[in-house]
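> with the sequence up front, the predicted model follows.
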Amino acid sequence: MEIKSVAIIGLGALGIMYGKHFVDHLGVDAVRIIADHDRIERYKKEGIFCNGEPCAFRYVDAEEQMESADLLIFAVKYTGLKSAIESAKNQIGKQTIILSVLNGISSEQVIGEAFGFDRLLYCIVAGMDASKVGNELTYKNIGFLSFGEANDERSEKVQALARLFDKVDMPYEIPDRMLHKMYGKLMVNTGVNQSTAVFETNYGGIQVPGKPRDTVIAAMKEVIQVANAEGVDLQESEIAEWLKINDSLNPEGMPSMRQDTLQHRPTEVDLFAGTIRKLGKKHGIPTPVNDFLYDRIRTIEASYA
């Protein structure tokens, strides 16, 4: 199995960052950006920029019938996943590997139900500091991807993706416990994304002692409690490991939820505090910090009008 063609759905921060990286290493013909006709026309008219450089993307209408992609990457917000799945239908073939770089722990279930779990690899991304304003993306750290099978088998899909990432110099890891890794990323997102949005700050604001950083840690501890109740062995010692990654990021950068609140966009609070509150209720575990964050972010969203 060899991955020669890559399709990406979604040109948010990660879609642009990964799209540009693949184009730079594989060439423009090997990478396709899938979107509807009107969105493509807007991309072409306004342009897409990455660290000040225009992106030479090849756009493909979602309705166009064509040879399936070897690798299909979902890089949309969770709120756009349903329409993205519809747009992806013409990209799926017998050998297509599907990867989701969405936040949370829910997208793989939705995508697997739509296209089959046999095509899917579980994935989280971390360590990037990409910030998108309008049609312009800036970043210093591309971070890394963790991917694997739900059962941690080193399958041919896993090996094929590793060979591609080696070829294009994409930082990655194949963890021993993929689902554990996913809950770990949910933990850090629940703390970092939501706290920066609520306290209206950037990475720098939670890299120093103070209430924002204390809230990050307290929210992460609640994730550990519900994860343990779900049978995932997260430990408080892992908080320091994730914070070390966060502390290495560009202090002026911002996670996606803070970017959303600045630009008056709907957030993914349901993927973070929403998930933790739901699991807390399921297991009888209080989640006061995530209750606070959820209510504050909903208030911020309501203020947009």
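Nice, I can see it. Numbers count the residues shown, from 1 in each chain.
> going by C-alpha atoms from here, please, whenever you check contacts or count neighbours.
Will do.
> this structure: strands as residue ranges?
With DSSP state E as the criterion, the chain has strands at 6-9, 31-35, 49-50, 53-54, 59-61, 71-74, 97-100, 120-128, 131-133, 136-138, 142-148, 172-173.
> so which of these gets nearest L262?
strand 131-133 (9.6 Å; C-alpha to C-alpha).
> from the contact counts, what lies against that closest one?
Here strand 131-133 touches strand 136-138, helix 256-262, going by 3 or more C-alpha pairs under 8 Å, 6 or more residues apart in numbering; DSSP states H and E.
> need those in TSV with mean neighbour count and distance to D169, can you?
Output for these, formatted as TSV (neighbours: other C-alpha atoms under 10 Å; distance: least, C-alpha to C-alpha, whole Å):
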stretch	mean neighbour count	distance to D169
strand 136-138	20	19
helix 256-262	21	24
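> quick one: closest of the strands of the chain to R277.
Using C-alpha to C-alpha, the nearest of those to R277 is strand 120-128, at 21.3 Å.
> report the angle between the closest one and strand 142-148.
Here strand 120-128 runs at an angle of 160 degrees relative to strand 142-148 (axes from the mean of the first three to the mean of the last three C-alpha atoms, to 10 degrees).
> what does strand 120-128 contact?
Identification of contacts with strand 120-128 by C-alpha atoms under 8 Å, 6 or more residues apart in numbering yields 97-103, 108, 111-112, 139-150, 157-158, 178, 181-182, 185, 245-246, 249.
> same thing but at 6 Å, please
97-99, 141-149, 245 (C-alpha atoms under 6 Å, 6 or more residues apart in numbering).
> buried members of the residues you listed into ChimeraX, please.
Only the buried entries of these go into this ChimeraX selection, using 16 or more other C-alpha atoms under 10 Å:
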select :97,98,99,142,143,145,146,147,148,149
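> and the contacts of strand 120-128, which two are the farthest apart?
Taking C-alpha to C-alpha as the measure, the contacts of strand 120-128 span a maximum distance of 28.2 Å, between I97 and I245.
> name the helices or strands packed onto the lengthiest helix in the chain?
The longest helix of the chain (DSSP state H) is helix 178-198. Identification of packing neighbours for helix 178-198 by 3 or more C-alpha pairs under 6 Å, 6 or more residues apart in numbering; DSSP states H and E yields helix 211-229, helix 256-262.
> try it against this one:
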Amino acid sequence: MKILIYGTGGVGGFIGGKLALTQHQITLIARDAHLKAIQEHGLQVQSITGNFTAHPHLATDDLSKIDTPDLVIFAIKSWQLEQASKDILQYTNDNTLFLPLQNGADNTEKLNKALPKNQVLSGLCRMISFIKSPGVISNPDIPPSFLFGEQDNTRSPRIEAILAVFKEAGLNAKIPENIQVAIWQKFLFITTVSAIGGLTRVPIGIIRDTPYIKDLMLKTAQEVYAVAHAKGIALPENTIDKAFAAIARQAPETTASTQRDLMEGKPSELENFNGFIVKEGKRVGIPTPVNEMIYQLLLPQENIARSPLTPKGGTIAV
């Protein structure tokens, strides 16, 4: 299978690295010093599950050099999907499948607007991973896992084939009964911790041990849960309890990627997390005052980070 990893950051680097250890043809889209290091020395992955170095078929920042992929895995930020879809479409065909694995609740919907809907899958990942230095991916905590499926939740031959490739690469992957529920379970968790981390600028250990902030997280999660149900997403009753159990298991020094982006003055996923819940809450008639407070407090900083006068990176998150 010819697989294109669109964005070789923490998530894409880990997946692409593992897949590149197989006989499948793996292409990585990366840029700048990270790309040069991969081209010269291979992609080094330091993981809680074991360290390795992988050499992909191709690492490039030029889409015109790629072979037509059978599968495109989007490992960029949610807000970058629209542009990435436009960029990649001309290099694919009617058989190419598109799998989004980034954070966010509406990534599939974004891709449906830009790509042939019958070629778009749904997915998510659970992992802590980031670029440690050019050419080096660090996964210091939580063994990565991946969930994906068809939009209608059928166990199609093509989704089974992708699962087989992931398992061949030693990736912990599953096809859940309902991929939409799985996505919203992850979305509730990440929305609960990310922007509050950006506001407080401290790691998860301090956040969860501070009663006032922990209660703020709980109210954030309750609003996300209410919006999900109003949209017809049947989240289980224990979803919030499971999210906070996951928060309790995080290493105390852990920070979310959106929190790190906010702290570093980079464009973040604020709009796709709390901003999305605020807008969807208004659409379905669910009040979201805590999410709106968090969103509005961070929005000026987000706007500055996205200003054309503010230096920032390109459209590929690597």
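Yep, that arrived. Being a predicted model, the structure only gives us computed values, none of them experimental.
> coming back round to it: who wins for proximity to G210 of the first structure among the strands of the first structure?
Of all the strands of the first structure, strand 120-128 comes closest under C-alpha to C-alpha, at 22.0 Å.
> where's that closest one relative to the chain centroid, distance-wise?
Offset of strand 120-128 of the first structure from its chain centre (C-alpha atoms, centre = their mean, to the nearest Å): 7 Å.
> same question for stretch 261-277 of the first structure.
How far stretch 261-277 of the first structure lies from its chain's middle: 13 Å, per C-alpha atoms, centre = their mean.
> try stretch 178-186 of the second structure
On C-alpha atoms, centre = their mean, the centre of stretch 178-186 of the second structure falls 13 Å from that of its chain.
> check stretch 80-97 of the first structure too.
Taking mean C-alpha positions (C-alpha atoms, centre = their mean), stretch 80-97 of the first structure and its chain are 17 Å apart.
> buried residues, that stretch. List them.
L81, A84, S87, A88, N90, Q91, I92, Q95, T96, I97.
> how close does the nearest residue to the second one once chain neighbours are set aside get to V158 of the first structure?
What sits nearest to A84 of the first structure in space, not counting adjacent residues and going by C-alpha to C-alpha, 6 or more residues apart in numbering, is I9, at 6.7 Å. According to C-alpha to C-alpha, to the nearest Å, I9 of the first structure and V158 of the first structure sit 21 Å apart.
> cool, and V133 of the first structure?
33 Å.
> more crowded one of the two?
Neighbour count, other C-alpha atoms under 10 Å: between V133 of the first structure and V158, V158 has more, with 19 against 13.
> contacting residues around the closest residue in space to the more buried one that isn't next to it in sequence?
Leaving aside its sequence neighbours, V158 of the first structure sits nearest to G148 (C-alpha to C-alpha, 6+ apart; 6.0 Å). Shown in contact with G148 of the first structure (C-alpha under 6 Å, 6+ apart): L121, Y122, V158, I174.
> how about a cut-off of 10 Å?
G148 of the first structure sits next to 99, 120-124, 154-155, 157-159, 161-162, 173-179 when contact means C-alpha atoms under 10 Å, 6 or more residues apart in numbering.
> repeat for G275 of the second structure
G275 of the second structure neighbours (C-alpha under 10 Å, 6+ apart): T191, E269, G281, N291, E292, I294, Y295, Q296, L299.
> quick check, nearest of these to L235 of the second structure?
Closest to L235 of the second structure, out of all of those and judged by C-alpha to C-alpha, is T191, at 15.2 Å.
> wait, the closest one touches I277, no?
Yes: counting by C-alpha atoms under 10 Å, T191 of the second structure does reach I277; the two are 9.1 Å apart.
> need the overlap of contacts for the two.
Counting by C-alpha under 10 Å, 6+ apart, the residues touching both T191 of the second structure and I277 are A105, T220, V224, N291.
> L99 of the first structure maps to what in the second structure?
Counting by TM-score structural alignment, L99 of the first structure lines up with L99 in the second structure.
> give me the distance between that match and R158 of the second structure.
L99 of the second structure is 12 Å from R158 of the second structure, by C-alpha to C-alpha.
> same thing with G104 of the second structure?
24 Å.
> neighbour count for the two, which is higher?
Neighbour comparison, G104 of the second structure and R158: the larger count goes to G104, with 24 against 12 (by other C-alpha under 10 Å).
> that one and F276 of the second structure: what is the separation?
9 Å.
> need the overlap of contacts for these two.
Overlap between the contact sets of G104 of the second structure and F276, as judged by C-alpha under 10 Å, 6+ apart, is given by T191, E269.
> circling back: buried subset of the contacts of G148 of the first structure, written for PyMOL?
Burial among the contacts of G148 of the first structure is assessed by 16+ other C-alpha under 10 Å; the matching PyMOL selection reads:
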select buried, resi 99+120+121+122+123+124+157+158+161+162+174+177+178+179
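> aligned counterpart of A13 of the first structure in the second structure, please.
Checking TM-score structural alignment: A13 of the first structure goes with G10.
> burial count for that match?
Using other C-alpha under 10 Å as the criterion, the residues surrounding G10 of the second structure number 25.
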